[in-house]
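Enquirer: Got a predicted structure plus its sequence, pasted below:
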Amino acid sequence: MDFFAEIAQYRFLSHAAAACLLCGIACGIVGTYVVCRRLVFLSGGITHSSFGGIGMAYYFGADPMLGALLFAVVSALGIEAFSVGRRIREDSAIGLIWSLGMAVGIIFIYLTPGYAPNLMSFLFGNILSVSTSDLLWMGLVDTLIVAVFALFYRPVLYVAFDRGFAASQKMPVRTIGYAMSALVAVTIVMSIRVVGIVLLISLLTIPAVIATQIAKSFGRILPLAAAIATLGAFAGLWISYRSDIPSGASTIFVLTVTLIVVKLLPLRTSKRRNDG
């Protein structure tokens, strides 16, 4: 009870709790698309490439999150363009953008005059640093995500599972691909403060993977993954509060243990049936 009482009492904790909710909804919904379309490696490439935007923003004295957003969106669109145009294999393009973004970020940070900034909050997250403006930004992104999936549910569904079939139905596959890549990039950047660049790929994928073990239809997986991501983030925040360890790492640990348990449950059930 002390934890919930202090959430209501302290602004930084209430901001952290709100960030868990907003980030969980976004990562759960967008992560479902990422997992179903098998773009986990793509999300990792976009996540790490955003570090280049952070480094450049520090060098030019701009907002690091704005730099991360611009770099992530450009990287996502670039990967989509390369893969669609068949100029280079998609996995090669992702690996190139992944390493290039990290290299650019490191170079510009070391070129920045004075002391190098503390990058731990970007690499591993710092949910207690979430501000009111961050929450407003997260709320706008969540609204956009829910609106896109509600208004264009069927086209997104078809593109996620079978782009060839979607094209045969005269759907704008390329436009949807670019739009969803940009949406993945925006979701990634808004979640950096919660779990950090290093662990973010897990928050995007693990809740959706857990949801696919429970539900089979895309429409049911979406809200279930969002609920799992939100509960995992809250659990990570509570563990962080009780044990004084990083919230992002706690969140991913909880989600990973949950996935293991969910994967083992069918095995135990089948063994009992065989024994019976």
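Expert: The structure has been received and is ready for your questions.

Enquirer: When you work out contacts or count neighbours from here on, use the C-alpha atoms and nothing else.
Expert: Noted.

Enquirer: For stretch 197-217, list every residue counted as buried.
Expert: Residues of stretch 197-217 classed as buried: 197-212 (neighbour count, 16 or more other Cα atoms under 10 Å).

Enquirer: cool, and stretch 230-241?
Expert: The neighbour-count check on stretch 230-241 (16+ other Cα under 10 Å) flags 230, 231, 232, 233, 234, 235, 236, 237, 238, 239, 240 as buried.

Enquirer: quick one: secondary structure of the residue nearest to the first one when sequence neighbours are not counted?
Expert: Counting by Cα to Cα, 6 or more residues apart in numbering, residue 230 lies nearest to residue 24, which is 4.0 Å off, once chain neighbours are set aside. Using DSSP: H, G, I helix; E, B strand; the rest coil, the secondary structure recorded for residue 24 is helix.

Enquirer: all helices of the stretch 151-276 of the chain, in order?
Expert: 153-161, 163-168, 173-190, 192-214, 218-243, 247-275 (DSSP state H, counting those that start in this stretch).

Enquirer: Most tightly packed of these?
Expert: Most buried of these, by mean neighbour count (mean count of other Cα atoms under 10 Å): helix 192-214, with a mean of 24.

Enquirer: try this one next to it:
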Amino acid sequence: MIDMIDAIFKYTFLQNAIISAVFASIICGIIGTIIVEKKLVMLSGGIAHAAFGGIGMGYFLNIEPIIGALIFAIASSFGVVTIKEKSKINADTIIGMFWVLGMALGIIFISLTPGYPPDISSYLFGDILTVSKMDIYMMAILDFIVVFMIIAFFNHIRSYLFDKEFSNVIGINVKLIEYMIFLFIAFSVVVLIRVVGIMLVIALLTVPPAISKLFTYSLKKIMGLSIVFGLFFSLLGLFVSYKLHIASGATIIIVAVCSYVILLIFTKLLKRD
């Protein structure tokens, strides 16, 4: 443990990893709660996989891949909600199409990129130890936007989450709130890609809120606890992966899921008593 603390002060990449863990925990705690409450888990997975097309585009155009991921994530999230509203196609079908389209475009872009094929494993499976200053700046900006807008529209969002029809009746612009939430989901996906990767985004968005709901039903408290749990899982997973020299993204998710199972069993046993 002391060695780890010394390494944090010595190595910039560990400092970047801890900062990114904080930013990731904030956004996954807030948006993850909304995703769980509104049952948008599969949508989040679809947006995450669609973002892979943007990563491939970034390599092909020689721009920062995470910027390409942000563009694709926003486009796919707006595309899903727009098509869902204007057609009778099942939402899962639309999500599935964007899911595979994004992955396919990413593969095509990468195959067309000149030179040696880039290493995309950190984007697919996450590597918190490779987070750059550019990634941190983008995380900070996206976190600030999300936190500011959630605070400003909290009552409207809470009303929308629990009763969409009633919210519409009392004059809340439901369509605007829905587009805003889908935009925030795209933001959260992009923030988490560098931490746990495209394949594991869903877990970090859903496990902390799921654990929080074991202790409270208050929306604010669930968000707050989710941020704390997300940070704990990220830092503990980072510590374990650093000490054992194993994949950081996968380690964070294993720690989170195992914690959920243990706490679920513990709370069930307490209720029996």
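Expert: Good, I have the coordinates. Computed from a predicted model, the values in this text were never measured in an experiment.

Enquirer: on that earlier part again, ok, of the buried residues of stretch 230-241 of structure 1, which one's closest to residue 192 of structure 1?
Expert: Nearest to residue 192 of structure 1 among the buried residues of stretch 230-241 of structure 1, counting by Cα to Cα, is residue 233 at 13.1 Å.

Enquirer: Tell me which residue of structure 2 lines up with the closest one.
Expert: Under the alignment by TM-score structural alignment, residue 233 of structure 1 pairs with residue 234 in structure 2.

Enquirer: quick one, what contacts its match?
Expert: Contact analysis of residue 234 of structure 2 by Cα atoms under 8 Å, 6 or more residues apart in numbering lists 21, 25, 252.

Enquirer: Of the residues you listed, which are reproduced in structure 1?
Expert: Contacts conserved in structure 1 for these, using both residues aligned by TM-score structural alignment, their matches' Cα atoms under 8 Å: 21, 25, 252.

Enquirer: if we take those, which one ends up nearest to residue 79 of structure 2?
Expert: Using Cα to Cα, residue 25 comes nearest to residue 79 of structure 2 of those, at 26.6 Å.

Enquirer: shouldn't that closest one be in contact with residue 225?
Expert: No - look at residue 25 of structure 2 against residue 225 with Cα atoms under 8 Å: they stay out of range, at 10.3 Å.

Enquirer: what about residue 134 of structure 2, distance to residue 20 of structure 2?
Expert: 11 Å (Cα to Cα, to the nearest Å).

Enquirer: who's more crowded, those two?
Expert: residue 20 (28 against 11; other Cα atoms under 10 Å).

Enquirer: residues in contact with that one?
Expert: By Cα under 8 Å, 6+ apart, residue 20 of structure 2 lies in contact with 128, 131, 136, 139, 195.

Enquirer: Just want to check the distance between residue 177 of structure 1 and residue 204 of structure 1.
Expert: Residue 177 of structure 1 sits 18 Å away from residue 204 of structure 1, going by Cα to Cα.

Enquirer: Same question for residue 39 of structure 1.
Expert: Distance, residue 39 of structure 1 to residue 204 of structure 1, using Cα to Cα: 10 Å.

Enquirer: go on, residue 163 of structure 1?
Expert: For residue 163 of structure 1, the distance to residue 204 of structure 1 - Cα to Cα - is 22 Å.

Enquirer: Residue 87 of structure 1 too?
Expert: Counting by Cα to Cα, the gap from residue 87 of structure 1 to residue 204 of structure 1 is 28 Å.

Enquirer: Next secondary structure after the helix or strand containing residue 15 of structure 1?
Expert: Using DSSP states H and E, the element containing residue 15 of structure 1 is helix 11-36. Later in the chain than helix 11-36 of structure 1, the nearest helix or strand by DSSP H and E is helix 40-60.

Enquirer: ok, average deviation of that next one from structure 2?
Expert: For helix 40-60 of structure 1, the mean deviation from structure 2 after alignment is 0.8 Å (mean Cα distance after the TM-score superposition for structure 1).

Enquirer: any idea of the angle the helix or strand following that helix forms with helix 173-190?
Expert: Note on helix 40-60 of structure 1: by DSSP H and E, the next helix or strand toward the C-terminus is helix 64-85. Taking axes from the mean of the first three to the mean of the last three Cα atoms, to 10 degrees, one finds helix 64-85 of structure 1 and helix 173-190 inclined to each other by 150 degrees.

Enquirer: after superposition, how close is helix 64-85 of structure 1 to structure 2?
Expert: Helix 64-85 of structure 1, aligned to structure 2 and superposed, deviates on average by 0.8 Å (mean Cα distance after the TM-score superposition for structure 1).

Enquirer: So for that helix, what gets flagged as buried?
Expert: Residues of helix 64-85 of structure 1 classed as buried under the neighbour-count rule (16+ other Cα under 10 Å) are 64-65, 67-83.

Enquirer: And stretch 101-115 of structure 1, by the same measure?
Expert: For stretch 101-115 of structure 1, burial by neighbour count (16+ other Cα under 10 Å) applies to 101, 102, 103, 104, 105, 106, 108, 109, 112.

Enquirer: Which residue is the nearest non-sequential neighbour of the fourth one?
Expert: Closest residue in space to residue 104 of structure 1, ignoring its immediate chain neighbours: residue 52 at 4.9 Å, by Cα to Cα, 6+ apart.

Enquirer: All set now, cheers.
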